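Asks: This is a predicted model, with the sequence first.
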Amino acid sequence: MPNPFSRFLVLLILLCSCMTLSHATDVSELPITLQALLERSGRDNLIDLVQQGTANQSLLFQSGSDNAAYVTQVGIDNHALVTQIGSNNEVQLLQVGTQNTASITQIGNDNLVQLNQLGSGNFSIEQIADGAAITITQY
């Protein structure tokens, strides 16, 4: 489980993401377009993150061993929060479109989540078990 400092860091990053930068000579605003916070502890954990578009955000936390998170976000203002605690857990998350939100928590061992959101959707999955599997596609 992330320590209190990590949670503070996440909140700080999210707060900073709402701010924009501006130049003294140019009054136009430059938004932060893509953000990711990756935190891993343990052995042989894998994070494969691909983000394309504008204002996509990903927060991924792994603790344990042999966990894998494959996250792809294409579009505008998509948000992903993945937490894996245990061993040999896998998340395959694909979000394509606008304002998709996914929150996935895996606590245990040998769990699998396959979530595809194509359009604009919200989903939250909590796997607190061993050997659980779920596949969801929503349009």
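Replies: That came through, no problem.

Asks: can we go C-alpha only for contacts and neighbour counts from here?
Replies: Fine.

Asks: Give the buried residues for stretch 102-116.
Replies: Neighbour-count burial for stretch 102-116 flags 102, 104-113, 115-116 (criterion: 16 or more other CA atoms under 10 Å).

Asks: Hmm, I typed the wrong one, I wanted stretch 49-56.
Replies: Buried, per 16+ other CA under 10 Å, within stretch 49-56: 51, 53-56.

Asks: Among the residues you listed, which lie within strands?
Replies: Using DSSP state E, the members of those that fall within strands are 51, 53-54, 56.

Asks: doesn't Val91 make contact with Asn116?
Replies: No: in this structure, Asn116 is not within contact of Val91 by CA atoms under 8 Å, at 10.9 Å.

Asks: put this beside the first:
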Amino acid sequence: MSVFKTLGIITALVLYSVGSFAAESEFESNELPITLQTLLESSGRSNVINLVQAGVLNQATLSQMGEGNITELLQIGSNNQAEIIQLGQDNEVELLQSGANNQAFITQIGDDNLVQINQLGSASFSIEQIADGAAMTITQY
């Protein structure tokens, strides 16, 4: 079961950042602080990105090309980094990073692939899933 379904967060796109902010007057209402660098790219139809970041210095780079791809990313803590690339159809990534200095690099090329990763503490993981119908679940403490 998805971390987001567990938390009751089911939306097409969520961008939420919480962290150590300077005085409110230093930021415009729609501007994120420089410490939370997020690049989102999506090309295709029915692609979904759910991204929640709580903490400081968390980074996410997400790219989707194809149709029906889903990325659910939750980063809690500090200095966590995620790079996710999905090329194909109906691929899914569920990534939870909790703690500090976690790194995850995930590439999915093909159709109907699933990657579920929980990094709880300080861990690194990299995978290139080049197949159709492949599934992988990893938990690191």
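Replies: In hand now; what should we look at? Treat the numbers as computed from the prediction; the structure is a model and nothing was measured.

Asks: what's the TM between chain one and chain two?
Replies: Once superposed, chain against chain, the TM-score is 0.77 (TM-score structural alignment, normalised by the length of the first structure); 109 aligned residues with a CA RMSD of 0.8 Å.

Asks: re the thing from before, which of the buried residues of stretch 49-56 of the first structure lies at the shortest distance from Gln35 of the first structure?
Replies: Asn56 (6.3 Å; CA to CA).

Asks: Show me what the closest one aligns to in the second structure.
Replies: Aligned by TM-score structural alignment, Asn56 of the first structure pairs with Asn58 of the second structure.

Asks: Report the contact partners of the counterpart of Ile70 of the second structure in the first structure.
Replies: Aligned counterpart of Ile70 of the second structure in the first structure: Ala68 (TM-score structural alignment). Counting by CA atoms under 8 Å, 6 or more residues apart in numbering, Ala68 of the first structure touches 45-48, 88-91.

Asks: can you give me the helices for the second structure?
Replies: For the second structure, helices defined by DSSP state H occupy the ranges 3-7.

Asks: my guess is Gln64 of the second structure meets Ser42, correct?
Replies: Yes: the pair Gln64 of the second structure and Ser42 qualifies as a contact (CA under 8 Å) at a distance of 4.7 Å.

Asks: Tell me which residues touch the alignment partner in the second structure of Leu112 of the first structure, please.
Replies: Superposed on the second structure with TM-score structural alignment, Leu112 of the first structure falls opposite Leu114. By CA under 8 Å, 6+ apart, the residues touching Leu114 of the second structure are 91-93, 133-136.

Asks: Can you tell me how far Leu114 of the second structure is from Gln140 of the second structure?
Replies: According to CA to CA, to the nearest Å, Leu114 of the second structure stands 17 Å off from Gln140 of the second structure.

Asks: Okay then, goodbye and thanks.
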